[in-house]
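In: sequence and predicted structure below; questions after.
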Amino acid sequence: MAVKPIVIESFLELAASHPVLDVRSPSEFNHAHIPGAYSLPLFTDEERKVVGTAYKQQCREQAIKIGLDFFGPKMRPMVDEVEKLLQAHHFQQANINPINNSNDVPQTVLVHCWRGGMRSGGVAWLLDLYGFRVYTLIGGYKSFRHHILEQFELEVDLKILGGYTGTGKTEILQKLERLGEPIIDLEALAMHKGSAFGHLGQPEQPSQEMFENLLGMKLLQWHNTNETAGKAIWAEDESLRIGNLLIPQPFYKQMRSSPCYFLDVPFEERLDFIVKDYGKADRDKLIGAVLRIQKRLGGLETKTAINSLIENDIRSSFAILLKYYDKWYLKGLDSREPGTPVIALKGSAVDHVRNAQLLLNQLKQN
């Protein structure tokens, strides 16, 4: 066998059923990577720095020799690690699809580094020598990033789910997905619920680059999957910023010019929902979240909302905040691209099952 370099489209197609080995340094991987990839660094961060310095200050040959000194002791452990990974992967795939999972077929791995150069070449040579079927990515991770950024420029058929805070839009999206509708949950990808309180109970947000990778892969899946043919993607109406992250401008522009299905649920019903959702959060963190919006909320309202939290009157505090968010959401709704349809729907309660069906029924009528 021989290592086979392939283009990004073929690489991602194979990645759906075979492990992707990212041989860049740990810091490169942790910053952003191909979703689902496995970190198998050829060099540590410090080793990469040493090799890079030798390449710039001495010569290519000296850098390669230093790299080989680092690589040599890692060869067997690296092969052992890939074997374990493939065993786990084979077991997982056999459970998903017991057919065509023969052990007689050489096990396949996909390898990439930053630009498809010496790092991926060295690891691919080792794994090929051992007997694995190895594919490398032409252009490396850099070509993947270019491919991802291209996705935001492509036209997408979007349906935007709108509604004031506390409507239960995330739960509605999840229900639509269970009913077979394509969705993109931007807040799940961003690991943030979108408001000043959106970080509460959430893990640390990914980097901007990783967020774009996750979103781009969702768009790729929509473009390339036959099951989504003729179906629009549902996405929640969002501001440009979700926590510390920005929705890519070309995609956001499409969101703002796509039909918006605005679900209007009574204020008290929504207030009940957010009290239940956020009411058990740490009081100091809630107060900190209120202080982050105090300039727009106003001095008196900020003071009243915080005093209510201190006195454990969560409902009164959240009522102030909900009115604030309703005002800002309505302003954003009015600033959508001229001529963009906004279809208003009346929901009697925060009920994701009924409201998801309400949306689908309206879609059929349209």
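Out: Right, received. Where do you want to start? Numbers count the residues shown, from 1 in each chain.
In: going forward, measure contacts between C-alpha atoms and count neighbours the same way
Out: Noted.
In: give me the residues contacting stretch 191-199.
Out: Stretch 191-199 has contacts (CA atoms under 8 Å, 6 or more residues apart in numbering) with 187, 202-206, 238-239, 241-243, 286, 289-290, 292-293.
In: how does it look with 6 Å?
Out: By CA atoms under 6 Å, 6 or more residues apart in numbering, the list of residues contacting stretch 191-199 from outside reads 187, 205, 242, 243, 289.
In: list the ones among the residues you listed that fall in strands.
Out: If you go by DSSP state E, the contacts of stretch 191-199 have residue 242 in strands.
In: residue ranges of the strands in the stretch 51-200 of the chain, please?
Out: 108-112, 133-137, 158-162, 183-184 (DSSP state E, counting those that start in this stretch).
In: does anything pack onto the third one? Which helices or strands?
Out: Based on contacts counted as 3 or more CA pairs under 6 Å, 6 or more residues apart in numbering; DSSP states H and E, the elements that strand 158-162 packs against are strand 233-236, strand 260-264.
In: below is structure B, check it against A:
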Amino acid sequence: MTSEAISDFRSLFLNETPLMDVRAPVEFAQGAFPQAHNRPLMVDQEREAVGTRYKEEGQDAAIQLGHELVQGDIKAERVAAWRAFFEQYPEGVFYCFRGGLRSRVTQQWLQEAGIDRPFVAGGYKAMRRFLLDQLHDRVSEGQVQILAGPTGSGKTDVIHAWPRSLDLEGLANHRGSAFGHHDEAQPAQIDFENAWSIAWLKQVEQGPGPVLVEDESRLIGRISVLPEFLALAKQADSIVLQASVEARVERIRRDYFEQRYQRYQKTDPSLAAEQLRDFVAHALTRIRKRLGGERYQTLMQTLEEGIAALTSRNHWGHFDTLIERLLVDYYDPMYQYQFEQKQNRVLFTGTETEILEWLASR
């Protein structure tokens, strides 16, 4: 591959081509791509100074300042970082924001160092526009089936087991409920949308047919789901996952509480119970108004009893009580109300095994 600019965005994303992003770190943090690595031409302060000079004195003065700020050892460090990137990813390409001056300067310095790699035509802005257009095109086509089911029924397990599916909660790094946040931070909104578009693009590349997506609300944690997709989901055919209350309680206890408690214990066993209590209490406080004062106080009391039983004899029974009350009194009524709006579009209802067999038969 020569140093000519690349405009085949589809291939870049489908092939997961390593991307070197030469924008400043602040730009990268605001939005990037899953396979991108930030190796800036200018750091944040340098970019800000150059931008100010451009506004006040024009392009030539800004370019001159840029070369003054990034020279000598600083320039050598930047070029060394680029060299290391392309030694690790010989097939990689690079981009700036619009595929303009920063890409040209980067390419020139790389060539001076004996490295001949192409940049992306139109840069980040063009790739982002491509992914947004792809995402809206997929929504317009309407090729989705919605996986519904009450909280704790195991919808994520079905999504992971069925190859033609999209895991929006996985992409958002959040399970979707008040108890759903992970230890790791959620991605930026733009990063989520980029990853979603790429994942859907890969599904389309496999051939025609609907993609299975879990029924989601407007927000997954702090990540917003596209309103156009939510409108599509309301009208799409649904598949409903069934599971007993007992099975749901067990799954939620394991996935939301026991696993978190185990992670806390690995960090500091003496604080694990207190950290678990704080996590649950914070989640309950977030939905306090919708729970109502009396129900909230009852659940908080059950939590305190549960922490005491957990620390004294490693007993999880009070957590099962808390979870069942949340399901029966809070989550299930909300699910039932939402389900009634779409029950005339249900294609199939069954357990995880039955749903996977039904999907395979089609």
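Out: Perfect, I can see it now. Since this is a predicted model, take the numbers as computed values, not measurements.
In: on that earlier part again, now the contacts of stretch 191-199 of the first structure as CSV including distance to residue 301 of the first structure?
Out: Conversion of those to CSV gives the following (distance: CA to CA, whole Å):
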residue, distance to residue 301 of the first structure
187, 27
205, 29
242, 24
243, 23
289, 14
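In: may I ask which two of the contacts of stretch 191-199 of the first structure are separated the most?
Out: The span of the contacts of stretch 191-199 of the first structure, defined through CA to CA, is set by 187 and 289 at 17.6 Å.
In: and residue 113 of the second structure, what's its match in the first structure?
Out: Counting by TM-score structural alignment, residue 113 of the second structure corresponds to residue 130 in the first structure.
In: what's the burial count for that match?
Out: Residue crowding around residue 130 of the first structure was assessed by other CA atoms under 10 Å; the count is 11.
In: quick check: closest non-adjacent residue to it.
Out: The shortest distance from residue 130 of the first structure to any residue other than its chain neighbours is 7.8 Å, reached at residue 79 (CA to CA, 6 or more residues apart in numbering).
In: roughly how far does that neighbour sit from residue 18 of the first structure?
Out: Distance from residue 79 of the first structure to residue 18 of the first structure, counting by CA to CA, to the nearest Å: 16 Å.
In: before we move on, what about residue 40 of the first structure?
Out: For residue 40 of the first structure, the distance to residue 18 of the first structure (CA to CA) stands at 15 Å.
In: give me the number of residues near residue 204 of the first structure?
Out: Residue 204 of the first structure has 10 neighbouring residues, counting by other CA under 10 Å.
In: excluding residues flanking it in the chain, which one is nearest it?
Out: residue 191 (7.1 Å).
In: alignment lookup: that neighbour to the second structure.
Out: Aligning on TM-score structural alignment places residue 191 of the first structure opposite residue 173 in the second structure.
In: contact partners for residue 115 of the first structure?
Out: Contact criterion CA under 6 Å, 6+ apart gives 139, 140, 142 as the residues in contact with residue 115 of the first structure.
In: which of those residues does the second structure keep?
Out: Using both residues aligned by TM-score structural alignment, their matches' CA atoms under 6 Å, the second structure keeps these contacts from those: 139, 140, 142.
In: now rank those residues by neighbours and give me the top one.
Out: Using other CA under 10 Å as the contact criterion, the top neighbour count among those goes to residue 140, which has 22 neighbours.
In: what about that residue, distance to residue 112 of the first structure?
Out: For residue 140 of the first structure, the distance to residue 112 of the first structure (CA to CA) stands at 5 Å.
In: what does residue 317 of the first structure give?
Out: Distance, residue 317 of the first structure to residue 112 of the first structure, using CA to CA: 51 Å.
In: which of the two has more neighbours?
Out: Neighbour totals were compared for residue 317 of the first structure and residue 112, and residue 112 leads with 31 against 23 (other CA under 10 Å).
In: pretty sure that one contacts residue 139?
Out: No. In this structure, residue 112 of the first structure is not within contact of residue 139 by CA atoms under 6 Å, at 8.6 Å.
In: now for residue 290 of the first structure, how many residues are close by?
Out: Around residue 290 of the first structure sit 21 other residues, with neighbours defined as other CA under 10 Å.
In: nearest residue to it in space, please, no chain neighbours.
Out: Spatially, and ignoring its direct neighbours in sequence, residue 290 of the first structure is nearest to residue 302 (6.8 Å; CA to CA, 6+ apart).
In: so what's the residue count around the aligned partner of that neighbour in the second structure?
Out: Using TM-score structural alignment, the equivalent of residue 302 of the first structure in the second structure is residue 296. Neighbour count of residue 296 of the second structure, defined by other CA under 10 Å: 19.
In: where's residue 296 of the second structure, which helix or strand?
Out: Element membership for residue 296 of the second structure (DSSP states H and E) is helix 293-313.
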